[in-house]
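> Kindly generate the corresponding structure for this input.
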Amino acid sequence: MRRIAMLALLMTGACSMNPRLDIPKPPVAASYPDAAAAEPASAAAIDWRTMFGDPRLQALIDLALANNRDLRVSTLNVEAARAQFRVARGAMLPQVDANGSYTRQRIPTSTAAAGIGGATGGGTGTAMPSGFEFGQYSANAALTSFEIDLFGRLRSQSQAAFERYLASDEGRRAARIALIGSVVDAYLAERLAAEQLALTERTMADWNMSLDITRRQHEAKQVSGLELAQAEGQVQQAAADLAAGQRALAQAGNALQLLVGAPIPADLPAPIPLADQPIMTQLPAGLPSDLIANRPDIRQAERELVAANADVGAARAAFFPRLSLTGLFGFTSLAFDNLFKGDNRTWSFTPQISQPIFHGGSLRGELRLAKVQKSIAIANYEKAIQTGFREVADGLAGRATYKRQLDAQRKAVDAAERRTRLSDMRYRVGFDSRLELLDAQRSQYAAQQAMLELRRQELSSATGLYRALGGGDEGRAPSK
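The predicted structure follows:
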C-alpha cells in the first residue's frame, strides 16, 4: 500500500517547466473608427436566422451546413486532434498488459541441472538419454516502462495536444461562420445576376420596339440612316449584355451550388428581390475587446499560443532526468494444472533513471525551435486581432456610407427615368434628335444596373460586418 501511495504521489507531484505566459495586449485602438461614442453591444449574439430573414437563403444555409465538404473536413480535423490528445494523455498513465504463454524446450544432458526431472511435480518433463525435454506455462501482468513525470514533460505534451484540440474546434467554428457568409455572398451574387439579366431583357424588349419604329420611319424617309444605325447598335449592345448576364447567372448558380454541397432543390421558397432583402444592415459593433471573446479565429490563435508555450515546457523538461518503472507479476509452472498453485508466483521490479549527457545539440535545437514557434504564435495571435479590427472597421465604414450612397443613386435613377420620358416626348414632337433619346435610354439603363449592384454591395458589406464580429458562432469550445 505504501508503494502504491508513493507511486501516486510521484504521478501527481510533477512540477511544470512551462514558462509564464502573458497574453499580449490587443495591438489595436480602444475603439473603432466610424463607431458611435456609446456603441451598443456587439451584434455577434444575433442568430444568423434573425440576421438573414429570407426563407430561401435560410434553406440554402441549412443545406450548406449539412453538406459543405470544407466544413466536413474541418469537423474531421477536430476529431483527429481529439484523438491526438488522447494519445498524449495516455502516455501519462501506466500501461499494463496481461500475457500468457507456453514454451516447449529441450536441454542437453550435459547442461541439464541435477534433479530437474523431480521438479516437475506433474511428470510433464521427459528424460531421454541425450537430454531433457519439458514444457513451461506462464501468465503475468506487466507494467511496461511507465515514466514518472517528475519534471512535467508528459504533462506539457498533453496540455499542448489538448490546446490544439481546442484550437481545431475553434477553427471549425471559424469555418462555419465563413461558410455562412460565403453562402450569403453567393446568394446575393446570384440574385444580382438574375435581376440584372431581367433588367437587360426588359430594356432590350423596349429597345427592339423602338428599333422597329425607327426602321419604319427610315423606310418612310422620316429619319436618316445614321439614326437607324444608332438604334441598331443600341440593341446589339443590349444583346451582348444579355449574353453576359446569362453567363454571370449560370456561374453564380454554380458557385452557390458548390458552397451548398448538393443540388439546389426545386421546391425552395421564392427568392426575395435585392431591394426588399430582410438583411439587417445597421449592426452594432461593441468594442474591440469583444472580438477576442466573439471571434473563433482569434480564440484559435490564442489556443495555439498556449499550446506553443506548453511545447517550450516539454522541451525544457527534456534536459532533466527521466525516471521509468518496469514491473511484472505472474505465475510460472511446468504443468498447466499447477500454474496458479503453490509457490509458482513470479515478480520483478525495475526502476530506471536516465540523464541526457550528449545528444549532439538536438535538445537545445528542439528548445530553440519551441521558443521560435511560440514567437510565431504570438505574432499570429496579434495579427488575428488586427485583421479582425480591420474587417470590423471596413464594415462600419460601409454601415456609415452605403445608405447615403443608395439614397443618392436612387435619386439618380429617378432623374434618369424622368430624362428618358422627357426625351421621348421631345423626340416624338421633333424637338430632340434620336441621338438625345438614345443617350437618355443608355443613362437610365446604366443607372438601374448600378443601383442593383450598389444594393448588393450594401447587403454584402452588412454580411461581412456580421461575420467580422463573430456572428453565426453556435457556442464555445468543449472542456477537457
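> Every contact and neighbour count from this point should use C-alpha atoms.
OK.
> In this protein, which strand is the longest?
Identified as the longest strand of the chain according to DSSP state E is strand 131-148.
> next one: that one to chain centre, how far?
Its chain's average C-alpha position is 49 Å from that of strand 131-148, according to CA atoms, centre = their mean, to the nearest Å.
> Packing partners of that strand?
Helices and strands touching strand 131-148, as assessed by 3 or more CA pairs under 8 Å, 6 or more residues apart in numbering; DSSP states H and E, comprise strand 96-108, strand 126-128, strand 322-333.
> From the contact counts, what lies against the next helix or strand after it?
Using DSSP states H and E, the helix or strand that follows strand 131-148 towards the C-terminus is helix 153-219. The contact analysis (3+ CA pairs under 8 Å, 6+ apart) places helix 153-219 against helix 55-67, helix 69-90, helix 225-260, helix 296-317, helix 434-468.
> tilt between the shortest one and helix 225-260?
Think helix 55-67. Angle of helix 55-67 versus helix 225-260, following axes from the mean of the first three to the mean of the last three CA atoms, to 10 degrees, is 40 degrees.
> Using CSV, lay out the helices and strands packed on strand 131-148 together with mean neighbour count and distance to residue 195.
Below are those laid out as CSV (neighbours: other CA atoms under 10 Å; distance: least, CA to CA, whole Å):
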stretch, mean neighbour count, distance to residue 195
strand 96-108, 12, 69
strand 126-128, 13, 98
strand 322-333, 18, 71
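> Name the nearest residue to residue 347, ignoring sequence neighbours.
Counting by CA to CA, 6 or more residues apart in numbering, residue 347 lies nearest to residue 329, which is 4.2 Å off, once chain neighbours are set aside.
> How about residue 43?
According to CA to CA, 6+ apart, the nearest residue to residue 43 is residue 284 (5.4 Å).
> one more, for comparison:
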Amino acid sequence: MSRPAPTIRALASAALLPLMLAGCMAHPAPEIATPTPGLPEAFFFAPDADARTALAALMPMDDPAYSALADAAIAEAPSLAEALARIDSARAGARRAGAERLPNITADGSVRQNRINTNQFGEAGRQGFVPSEQTTYGANITASWDPDIFGQIKAQERAAIARIDAASAQAQGVRLALLAEIAGSVTDWRVIEARAAAIDADVAAAKQLASLAKVREDAGIAPGFDRVRAEATASSSAVRLAALDSERARLIGRLVTLTGQDAASVRAALATTAPAMVVAAPPASMPSDLLANRPDVAAAAANLAASDADLAAAARARFPRITLTGIIGLAAFQPENFFDEDSIIGTLTGAIAGPLLDFGRVRAGIDAAAADKRAAFAAYQGAVFQALGDAEAGYGLVTAADAEARLS
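Purely as a prediction, here's the structure:
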C-alpha cells in the first residue's frame, strides 16, 4: 500500500519548524537598567524666592543691537542652519521607516529575444515546427509586503521618531545657546563702552591736572613731581583705553561667527544707542524644572529612547520574516497579442526566512545595540549632571559677584 502524499500544511510545518526552533533557542535581549538620576530638592546657591526673576529678564531685549543681531542669527547662522537640516534628515528617516511597514509596489517591462538550436528538438526542429528565434514581450506589476509579525520594523520606526525628537531638542539647544552668546557679547560690548567712557574721563582729568601742575611748576609754587605723576596717570589711562580695542575686536569676531554677518554689519548694529542696563536677579528654577527645560537633557533622553528601540529591533532579528509577494502582468510572443486575455499572467507567493546558523551575526548585532543603549544612558546621566553643575556654578557666581559688589 502506497504512502499518501504529504499535505501542504504538513510541508509548511516542516519548513517552519527549524526557523521557529532557531527563534526559541536564541537568547533574549539583555535588560539594560536606566534609573532616573537622583536630584536635589533645591539648588545650593539658589537665591531667595523673593529675589528671583524670570529668565527672559536676563536677556537685553530692549537693546537694538541685540535685537538686530539675534534676528540675523536666527535667519543666517550656519550652526542653526546645520541643526535645522539635521531635523529634516531625521524626519526623512522617520518617513522611510514608516513606509517600510507598507507594501512596496513596482512596475517593469521587458522585451526579450531568444535564439535556440532547433536540432535539439529532433525531426520537429529540422522541419521548422520550432522557430529558431523567439521574441517575448512582458510587463509586470509586483507588490510585496512584510506584515512585521514580530515587530522589527515597528521598533525601527520608533527609533526614527525618537531621533526627530533628539534633533529638534538639539536645534533648540543651538538656538538658545546662540541667543545667549549674542546677549553676552552685546552686554560685554556695552560694558566696554562704559569702561571706555570712564577711562576717557580719567585721561582728560589727568591731562588737566598735569597742565595745572606744569603751571605751578613753572611759577615755582610746586615741584615737578606733581606734573610727572599726573602725566604718568594720563599715560597709564591711555594704555588702558587702547587695550580695549583688542577686546572690541574679539567681540566683533565672535559675533561674526555667531550671526553669519560681516564685521561692518556687526559694527553698525553695535553702534546703536542702548538703554540703561538693569541688572536682574537670577531666574527661579528647581532641579526638576531644569530637566524639563534643558534642550541637551531632552536630546539625551530622546537618544536613549532611540537606542532602546534599536535594541528591540536588533532582538527581533532573531525571528523569521514573512514576505507576501503578488505579481500580475502580461506576456506575449507578438505585440498585437499583448493585451489579449490569454496574455494575462499572475503569481502569489508567501515566503518565510530567518536565521538558522549565522555563526553569531544576530547576537553580535544585539550586543552592539545593548552597548549603544548603555552609552546613551551614560550620556543622559552626563547631560543631567552637566545641567545641574552649570546651574549651581551660575547661581554661585552671581552670589559671589553680589557679595563682592556689596563690599566694594
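> Of all the helices and strands packed on strand 131-148 of the first structure, which one is nearest residue 193 of the first structure?
For residue 193 of the first structure, the closest of these is strand 96-108, at 65.7 Å, according to CA to CA.
> Mean deviation, the closest one versus the second structure?
Taking mean CA distance after the TM-score superposition for the first structure, the mean distance separating strand 96-108 of the first structure from the aligned residues in the second structure is 1.9 Å.
> quick one: the residue positioned nearest the centre of the second structure from residue 24 of the second structure, how far?
What sits nearest the mean C-alpha location of the second structure, by CA atoms, centre = their mean, is residue 167, with 3.1 Å. For residue 167 of the second structure, the distance to residue 24 of the second structure equals 37 Å [CA to CA, to the nearest Å].
> likewise residue 234 of the second structure?
Note on residue 234 of the second structure: its distance to residue 24 of the second structure, by CA to CA, is 88 Å.
> which of the two has more neighbours?
It is residue 234, of residue 234 of the second structure and residue 24, that has more neighbours when counted by other CA atoms under 10 Å, with 23 against 12.
> so who does the more buried one touch?
Applying CA atoms under 8 Å, 6 or more residues apart in numbering, we find residue 234 of the second structure in contact with 202, 203, 204, 206, 207.
> mapped onto the first structure, which of these hold?
Among the contacts of residue 234 of the second structure, the ones whose aligned partners also touch in the first structure (both residues aligned by TM-score structural alignment, their matches' CA atoms under 8 Å) are 203, 206, 207.
> Okay, and residue 351 of the first structure sits in which element?
Per DSSP H and E: strand 345-354 holds residue 351 of the first structure.
> quick revisit: which position in the first structure aligns with the residue nearest to the centre of the second structure?
Matched across to the first structure, residue 167 of the second structure falls on residue 168, judged by TM-score structural alignment.
> didn't the residue nearest to the centre of the second structure look like it was pressed against residue 91?
No - Residue 167 of the second structure is beyond contact range of residue 91, at 9.3 Å (criterion: CA atoms under 8 Å).
> roughly how far apart are the residue in the first structure sticking out farthest from the centre and residue 108 of the first structure?
In the first structure, the residue that sits farthest from the middle, by CA atoms, centre = their mean, is residue 129; the gap is 75.9 Å. Distance of residue 129 of the first structure to residue 108 of the first structure, given as CA to CA: 9 Å.
> try residue 60 of the first structure
Residue 60 of the first structure sits at a distance of 82 Å from residue 108 of the first structure (criterion: CA to CA).
> Now for residue 253 of the first structure, how many residues are close by?
Residues near residue 253 of the first structure, counting by other CA under 10 Å, number 19.
> follow-up on the earlier one: ok, now how distant is the spatially closest residue to the match of residue 167 of the second structure that is not a sequence neighbour from residue 180 of the first structure?
Spatial nearest neighbour of residue 168 of the first structure, excluding adjacent residues (CA to CA, 6+ apart): residue 78 at 5.2 Å. Separation of residue 78 of the first structure from residue 180 of the first structure (CA to CA) stands at 19 Å.
> which of the two has more neighbours?
Shown here are residue 78 of the first structure and residue 180; by other CA under 10 Å, residue 180 has more neighbours (24 against 21).
> how far away is that one from residue 278 of the first structure?
16 Å.
> Also residue 87 of the first structure?
As judged by CA to CA, residue 87 of the first structure and residue 278 of the first structure stand 48 Å apart.
> Name the residue in these two with the higher neighbour count.
Between residue 87 of the first structure and residue 278, counted using other CA under 10 Å, the more crowded position is residue 278 (16 against 13).
> Pretty sure that one sits against residue 52.
Yes - in terms of CA under 8 Å, residue 278 of the first structure counts as a neighbour of residue 52; the distance is 6.4 Å.
> Mutual contacts of the two, please.
Counting by CA under 8 Å, 6+ apart, residue 278 of the first structure and residue 52 have no common neighbour.
> Quick one: residues contacting residue 54 of the first structure.
By CA under 8 Å, 6+ apart, the residues touching residue 54 of the first structure are 271, 272, 277, 278, 279.
> Over to residue 348 of the first structure?
Contacts for residue 348 of the first structure (CA under 8 Å, 6+ apart) come out as 327, 328, 329.
> what about 6 Å?
Residues counted as contacts of residue 348 of the first structure (CA atoms under 6 Å, 6 or more residues apart in numbering) are 327, 328.
> how about it, what's its partner in the second structure?
Aligned by TM-score structural alignment, residue 348 of the first structure pairs with residue 347 of the second structure.
> Its match and residue 159 of the second structure: what is the separation?
As judged by CA to CA, residue 347 of the second structure and residue 159 of the second structure stand 35 Å apart.
> go on, residue 132 of the second structure?
Counting by CA to CA, the gap from residue 132 of the second structure to residue 159 of the second structure is 57 Å.
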